[in-house]
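>>> Quick one, fold the following:
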Amino acid sequence: MKEHFSYDQRLGISIPNLEMEWAHNSEETQEAILFHWEKIRGSIPDRIAELENTINQKQAQLSNENNFKKSCDLNSEIAELASIINDLWLWYRANQIMADKMHQ
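Sure, this is the predicted structure:
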C-alpha cells in the first residue's frame, strides 16, 4: 500500500496518495485501498483524542504561566494542535465522500 499512501508527519497518519485515476486501478486494488484507508480512518478519533489531551495539558500549563513569552509559545502550540485536529476531522469526513464516489 506504500504506493497508494504516504505518511503525514504533521497529522500522524498515512493519507491517500492516489496519483492514478481511480478507475484505472483493478477492482482488487480498489478494495485493498479502501480497506487500508478504513483502518487508518478508524484510528483518527484516537489520534484526535491524543491531541485533545495534549491541548488540555498545555492549557493547564498556560493557566499557571507568568512568563509572557512562554504563554505566547503555549498559545501557538495549542493553535497548531487545534489546526491538526481540524485537518484530521476533514480527512475523517472526506472518507465518506471518497468512498461513495469510489463505489459508483
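
>>> hey, let's count contacts and neighbours off CA atoms from now on
Will do.

>>> what's around the nearest residue to Leu11 once chain neighbours are set aside, how many residues?
Nearest residue to Leu11 in three dimensions, chain neighbours excluded: Ile84, at 6.0 Å (C-alpha to C-alpha, 6 or more residues apart in numbering). Using other C-alpha atoms under 10 Å, Ile84 has 18 neighbouring residues.

>>> next up, for comparison:
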Amino acid sequence: MERFFIWNERLGIELPFFEREWETYTAREREAILVRWEEIRGAIPDRVFAFERLINEKQAELFDEEDFETSCALNSDIADLASRINDLHIWYRINQEIEPRRHS
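From the prediction side, this is the model:
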C-alpha cells in the first residue's frame, strides 16, 4: 500500500506525502487521505500548545540567565519553537484540500 503521510519529527505530526499527482488517486484513496488528514489536523492545536508551554519554560529560564552564551542558546531555542508553531498554523489552515505536491 502506498504511503500518503510521512512523520515529521520537527513538528511532531504526519504530513502529506504524495508520490503521484492528486488527480491520479482514486476517489476512495482521496477520501481516505482527507479523513486521515482531518484526524492529524485535529491534533495540531495540542502540538501548538505543547510548543507554547516549552517557550514559556525557556523564557522563564532566560529571565534568570546571566551567561550570555546560554542566553543566546535559549533565544535560539525559543525562535525555533516559534517557527514550528508558525509551520503548524500553516498546515492547520490547509483544510480539506491538501496541496497536491510531488515529493521525491
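
>>> Give the helix, strand or coil label for Ile6 of the second structure.
Here Ile6 of the second structure is strand, with the state taken from DSSP: H, G, I helix; E, B strand; the rest coil.

>>> Do I have it right that Glu21 of the second structure meets Arg30?
No. Assessed by C-alpha atoms under 8 Å, Glu21 of the second structure is found out of contact with Arg30, at 11.1 Å.

>>> And the strands in the second structure?
5-8, 13-16 (DSSP state E).

>>> Kindly reformat these as TSV containing distance to Leu62 of the second structure.
Formatted as TSV, those follow (distance: least, C-alpha to C-alpha, whole Å):
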stretch	distance to Leu62 of the second structure
strand 5-8	28
strand 13-16	28
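
>>> Out of these, which one sits most buried?
strand 13-16 (a mean of 18; mean count of other C-alpha atoms under 10 Å).

>>> same for it, what does it pack against?
Counting contacts by 3 or more C-alpha pairs under 8 Å, 6 or more residues apart in numbering; DSSP states H and E, strand 13-16 of the second structure packs against strand 5-8, helix 27-64.

>>> Nearest to Glu14 of the second structure, out of these?
Relative to Glu14 of the second structure, the nearest member of these by C-alpha to C-alpha is strand 5-8, separated by 4.2 Å.

>>> Show me what that closest one is in contact with.
13-18 (C-alpha atoms under 8 Å, 6 or more residues apart in numbering).
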